[in-house]
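> quick one, fold the following:
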Amino acid sequence: MAFTTTPGADGDHITYCRVCEALCGMVATVADGKIVKVRPDRDNPHSRGHICVKGPALAEVTYDPDRVTTPLKRVGGPGEFEPVGWDEALNDIAARLSASIDRHGSQSFAMNTGNPPSMGWPSSMGNYLFSRAMDCTKLFTPSSEDITSVVLATELIFGTHGFVFPDLAQCDHLLIFGSNPLVSHGSLLIAPRFKEDLVEIAERGRVIVVDPRRSETARKFEHVSIIPAGDVWLLGAMVQTVLAEGLADMDFVERHCTGFAELKAAIDWITPELAAPRCGIDADEIRTLARDFVAAPRAAAMGRIGICRASYSTLTNYFLHLLNVLGGKFHKPGGVGWGHGGTATEAQSTGPGHARHKRHSSRVSGQASVWGTQSSLTFLEEMTTPGEGQIRTLLTVGANPVLSMPGGPRLPEGFALLDMMVSVDLYMTETSRHAHYILPATTALEREDINQFFMNHMVRPFAQYVPAVVPPTGQARGEYEILRDLAARMGRDGAFGNMTPFEMADGALQAGIEGQDGLSLAKLKANPHGVMIERGRWAFDFEKRIGHPDGKIHLWDDIAGDEVARLRAEPDPDPNMLRLINLRKLRSINSWMHNVDKLVRSDSPALLINPVDAAARGIDDGMAVKISTQWGTIEVVAEVTDEVRQGCVAYPHGWGHRGGWQGANAQPGRNLNEITPSTPDQAEQVSGMSWLEGFPVEICAA
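Have a look, this model is predicted:
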């Protein structure tokens, strides 16, 4: 079949989805200059014809009548805008940003970045280079609702931030904690056909899903039901079992690790008997899970967002790493390790004292920063607290913190104090309606791209370049172009250099371990469906990726020690307490695709509650109920189901729209962040991670 590479030309265009990390291959058909159909690319060697319902919906986002396609200037209160030309907008923004920074200092500027631009290479590079151009130290991202705790745990143990993930292709025994890959398609590991991988692992051995909810993945495989936020106790007891029963791979430990004796002494009290009532799993079953894991020759333990956002999320991920390392599963076929993709594999050492940790902590509460980003729970205090470094100017790029951040509904209090707020976005969202300017960005189908940003955590390394399918709608521009132009008008474009994002990507490809075999941008353009990287997953020396100055994996760390001491002082759980967890559905992705009717028409959010808990509160299926915490109360609809265990309730995030998108506004549901722990003292102090899984709630009939 012939394909065209000219944006907007009639015919079939090869592209790929940028809704989530799976990056599935797609073919978009254009007729009369408009996308009329999006289907899976069956010739893509990575996704092999797989896409989910969200990929084709990108075409509907592209042509959404509610989409912002011309620069808008606010002329009244929030949501009151009128069109303006690009030059007028950028000149005024540049002048007002510069004037405010001159008055209040470089620390008064902040950025908040999010989806969807984070899934694109030039967009991500634009955010990064603009933050450098502005000397921005107040960077807010979804990290503290997503990955901060696993990033910190990885830094403490390995001295680097490269993500560790399982070798699904060769694994025979997979433990899954707090992840639902049949819906998420994976995160921090890329495997478009995740379901097939899991089925094949189960046929060879076992797939065990540890979750408070009988999720879509748990239903398909072995389910171990756990008390919400009990994973820290389960994993701690599993590691203790490995140590107490002499099951650790001591040959690997002695050659590559330090801190074994300190670790063993520090956690000997976390016995399965102690952990059992705190995680809801029998002591014998805990020991069996640990023994079976170590005994399986090709085994891996993975976790994701469900264990990243509880009250001990860093320690939970720390224990998960230890289980893999001590169990002899690190950097081995079928086990876990880093990926190499097609780029260089040198360590990103943080040096002595974990230099990245707390580098830009809050000037107000002192809440920790990780990976250069501040905790979301410090956003409001940084805007409203006077003094040197108070945020006075703000740029948001594809971010909607009013819906996506804990305490988000209160952020407009801070927005009202700003000298200048600019939003680069697809829509007038609950956040961007408060901006002084909204600058229209392109959708994924309106820009060229390369999957460079994600290559290092692919189960099967793969590279692809795609041109834009159609030109930008209206006056929309790519985030990279917008931010480079704005930086130039401020005299700050030196950080962008003289290379395009694709020249940068090409340099990285050719300098990487695949470059010697000819991997380059030119090769990708000559192979539009993408190129599998043939070198094996383990074809590099992992010791070169260790970032600690001594070149060792650190099994013990003082920060981990403080967290273990905090865990030891934790009071016994209240058996009558209801704890809330988040859930995700296939048709939803955070908050930014709820204006697509095909996705939301059958995706009404509801509170899942166990029949026993419902009966005790006089709640029937379909009844309106109130969810209350010390931070607020929302009214939602209940769904009585044994899908969640007793003591657990579940509700999705990203709903409760009040922006400039009429379809989304008409949907039911409430903003979960109206009731989540929302002040800095409620975050995990060591990492700044938001507490979004397993926090206590009260439920009653409305």
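> use CA for all of it now, contacts and neighbours both
Will do.
> in contact with the residue nearest to residue 630 when sequence neighbours are not counted, which residues?
Leaving aside its chain neighbours, residue 630 sits nearest to residue 675 (7.5 Å; criterion: CA to CA, 6 or more residues apart in numbering). Residue 675 sits next to 627-634 when contact means CA atoms under 8 Å, 6 or more residues apart in numbering.
> confirm residue 15 sits in a helix?
No: counting by DSSP: H, G, I helix; E, B strand; the rest coil, residue 15 is not found in a helix; it is strand.
> okay, now it: neighbour count?
Residue 15 has 31 neighbouring residues, counting by other CA atoms under 10 Å.
> wait, it touches residue 38, no?
No: contact between residue 15 and residue 38 fails when scored by CA atoms under 8 Å: they sit 9.6 Å apart.
> so what's in contact with these two at the same time?
Residues touching both residue 15 and residue 38 by CA under 8 Å, 6+ apart: 26-28.
> check contacts around residue 601.
Residue 601 neighbours (CA under 8 Å, 6+ apart): none.
> that one and residue 583, how far apart?
According to CA to CA, to the nearest Å, residue 601 stands 18 Å off from residue 583.
> tell me the centre residue of this structure?
Closest to where the C-alpha atoms of the chain average out (CA atoms, centre = their mean) is residue 146, at 4.4 Å.
> next, count neighbours for the residue nearest to that one when sequence neighbours are not counted.
Leaving out its chain neighbours, the residue that sits closest to residue 146 by CA to CA, 6+ apart is residue 305, at 6.1 Å. If you count neighbours by other CA under 10 Å, residue 305 ends up with 22.
> could you also give me the structure for this next sequence, so I can compare it with the first?
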Amino acid sequence: MSAHEAAQQRIGVCNLCEAICGLVLTIEDGTVTSVRGNPDDPLSRGHICPKGVAIADIHTDPDRLRRPVRRDRATGEFHEIGWTEAIELVSSGLAATINAHGRDALGIYLGNPNVHSLGSMTHGIGLVKALRTRNTFSATSVDQLPHQLLAHLMFGHQLLLPIPDIDRTTYFLVFGANPMASNGSLMTVPDFPTRLRELKRRGGHMVVFDPRRTETAKVATEHHFIRPGTDAWVLLAMLNVLFADGLALAPAYADGLAEVESAVAHFTPALAEQMSGVPAADIERVALELATAEGGVAYGRVGVSTHEFGSVCQWAVNLLNIVTGNLDSVGGAMFSSPAIDAVGTGLIGRGHHNAWQSRVRGLPETAGELPVSALREEITTPGAGQVRAMLTLSGNPVLSTPDGARLDEALAGLDFMAAVDIYVNETTRHADVILPPTGALERDHYDLIFQTFAVRNTARFTPAVFEKEPEARHDWQIYRDVALATIDKLDRKPSLKARLTLRARLGLSPTRLVGLLLARGRTGVTLRKLRANPSGVDLGPLRPNLLPDRLQTRDHRMGLAPPLVLADLERLTTVEPPAEGELLLIGRRHKQDNNSWMHNAGRLTRGRARHHLLMHPADLAERSLEDGAVVTVTSRVGKVRVEVAATDDMMPGVVSLPHGYGHARNPGMKRAAELPGVSINDLTDPERLDVSGNAALTGVPVTVSA
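Here you go, the predicted model:
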């Protein structure tokens, strides 16, 4: 039989970003030789981006850990050990800290990849809950906490997020989002470029507000530069216009419209122009166009979540959709009807806010997690409740959270640290033990979360492409073993009933749980049906008129005027316009990048370098700087040296560094010394926060000098 005849094709899935694209993999002699988009996938429709192609590179990456490793504290070197020894070391280290100093002496950080793994969603959360520490942190408070908090406050559940009905909208208003690079965020929209072309073909428009002429802004109907951190004034001014023109209405199941009208009365288009640089006439026109469009929708993402008024912005985005009649209607902001309803079934809790506060600064928790901006101080500040041990689950907060350089130093001083990760990264290099799970191609997958955020109702179960190696362990098996072994070593154990319940729950495989959850649903989708249709099952477009039944509030009513947000409007009135000559730093992401990892994948790092500081030519000239020069960028908390690139894609007064770079501090990555770039989070300030506790990573005041 020829090599060509021996080749097999397998259906796979890319779980590296929120687009969850379906894949077709060609496998020869146990090796992936080709990756392409699956044209039969009802959601991604054959789309694939460079990250999807590189999923095979992760599987064979020589930097990837395949066995547990233990760090020699004297030399910093890692050495492979067996699983029995590794679980014993981790459970003993965690239990010893809890027994000596209390449960809150353990800190836990969950990184973004957890939500992309079925096993992490079904068993990782169980591990975290079993350890019962209040010092739990995650990537949520890096860039999306305002969305979840406002969903909780207005709609009754932290994950009941309105999704733009992009396939039927005629007016797409975008603040601080770049779906051409991301394929959506908190909006699972694979193949956004084709969907945008379809929008334009039916006569629709996309209007973008962003301080950078992003990949999305370049293909928009129109783009408006806006000063970083001033989106709130523009969004509130749009609401002001709608009330002034009598165009703001509310459904019968909504309360608080009069309070909203009073609250936004001060925020005029003229004030918004002064703060943002966006002409008042454009603010008025766009607001009226949205209100009069047949099926319009407003959408804000990372750029409006990651500044000091992220919650006000997300509240205003929700209100724009509500008062224009575009919530829960075709072409507007709608709610999905997934086969496994994580919201309606209570699989994930409604959430809560300020049930307790962080020890040092008194920052509020949200849904059981504290703001990650408080993590460093909770490690370094002595006293009862000081974090003395850390467990990180697929995360790299040294590169992805504010003031990463000082967090890097703090982690080095812990009594004990363990990590579940496939890499020695800038954070896990401090771990005493690293437990590496199987890779994405070696485990079954079902998207519990991103089907909930998808622009079309679909369901898809993807069996593992490869069998795991005999000695390897899936993430869910690691979480099960660590949880049970740690609890057995605690001086104050949970009740016998609680331990037996935990053991039974963690003993079920994720695939078995998916089958049980599907059986509870009302769509008729079963695991058997999904196995018979590996490309996925199409459940149709988003459905209108789900409200008020879909609301998760106790009375099935929607509150338009959350007191927390109304109180924060007072803070807006104290902000002064930007000083003359001030530079504001923003981040950026590229479709070849995946947060702080995959920069060691050759096919994703080839071509023109993307690590530069972007700066407007006029700002360079004003400081006697030249394109391509090495410059020093300084903020209140730190400084970095990096090459600068001139571009008129930047708004004057704004500079941009990419997110997730800065690998030179990590000797564990073989190519670290070759990788250019610095970490933007050596400049971002943990003191700058939204009222939700989300980090204010954008609009950071900086100076740039030779």
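> picking up where we left off before, what's the counterpart of the residue nearest to residue 146 of structure 1 in structure 2?
When structure 2 is aligned by TM-score structural alignment, residue 305 of structure 1 is paired with residue 302.
> and the longest strand for structure 1?
Across structure 1, the longest stretch assigned as strand under DSSP state E is strand 632-640.
> quick check: residue 579 of structure 1 touching residue 648?
Yes: the criterion here is CA under 8 Å, and residue 579 of structure 1 meets it with residue 648 at 5.1 Å.
> neighbour count for these two, which is higher?
Higher neighbour count among residue 579 of structure 1 and residue 648: residue 648, with 25 against 19, using other CA under 10 Å.
> residues in contact with the aligned partner of the more buried one in structure 2?
Aligned by TM-score structural alignment, residue 648 of structure 1 pairs with residue 654 of structure 2. Shown in contact with residue 654 of structure 2 (CA under 8 Å, 6+ apart): 211, 227-228, 583-586, 615-616.
> next one: residue 678 of structure 2
Residue 678 of structure 2 touches 611, 640-642, 661-663, counting by CA under 8 Å, 6+ apart.
> make it 7 Å
640, 642, 661-662 (CA atoms under 7 Å, 6 or more residues apart in numbering).
> in TSV: those, plus distance to residue 410 of structure 2 and neighbour count.
Listed next are the contacts of residue 678 of structure 2 as TSV, based on distance: CA to CA, whole Å; neighbours: other CA atoms under 10 Å:
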residue	distance to residue 410 of structure 2	neighbour count
640	19	18
642	25	20
661	20	23
662	18	23
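> possible to save those as a markdown table with distance to residue 255 of structure 2?
Listed next are the contacts of residue 678 of structure 2 as a markdown table, based on distance: CA to CA, whole Å:
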| residue | distance to residue 255 of structure 2 |
| --- | --- |
| 640 | 49 |
| 642 | 51 |
| 661 | 45 |
| 662 | 48 |
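> which one of these is nearest residue 352 of structure 2?
Nearest to residue 352 of structure 2 out of the contacts of residue 678 of structure 2 is residue 661 (CA to CA; 33.3 Å).
> could you verify that that closest one is part of a strand?
No: going by three-state DSSP, the assignment for residue 661 of structure 2 is coil, not a strand.
> which parts of stretch 131-145 of structure 2 are buried?
Neighbour counts over stretch 131-145 of structure 2 (16 or more other CA atoms under 10 Å) mark 131, 133-145 as buried.
> sec struct for the equivalent of residue 195 of structure 1 over in structure 2, please.
Using TM-score structural alignment, the partner of residue 195 of structure 1 in structure 2 is residue 193. When classified by three-state DSSP, residue 193 of structure 2 comes out as helix.
> tell me how far residue 193 of structure 2 lies from residue 178 of structure 2.
Following CA to CA, the distance that separates residue 193 of structure 2 from residue 178 of structure 2 is 11 Å.
> so which elements touch the longest strand of structure 1?
If you count contacts as 3 or more CA pairs under 7 Å, 6 or more residues apart in numbering; DSSP states H and E, strand 632-640 of structure 1 packs onto strand 607-609, strand 624-629.
> how big is the offset of that strand relative to structure 2?
Compared with structure 2 after fitting, strand 632-640 of structure 1 deviates on average by 0.7 Å (mean CA distance after the TM-score superposition for structure 1).
> so how far is that strand from its chain's centroid?
From the chain centre to the centre of strand 632-640 of structure 1 is a distance of 26 Å (CA atoms, centre = their mean, to the nearest Å).
> for it, buried residues please.
So, applying 16+ other CA under 10 Å, buried residues of strand 632-640 of structure 1: 633-640.
> which one of those sits closest to residue 82 of structure 1?
Nearest to residue 82 of structure 1, judged by CA to CA, of these is residue 634 at 33.7 Å.
> what's the closest one aligned with over in structure 2?
Using TM-score structural alignment, residue 634 of structure 1 pairs with residue 640 in structure 2.
> my guess is that match meets residue 632, correct?
Yes: proximity of residue 640 of structure 2 to residue 632 meets the contact threshold set by CA atoms under 7 Å, at 5.7 Å.
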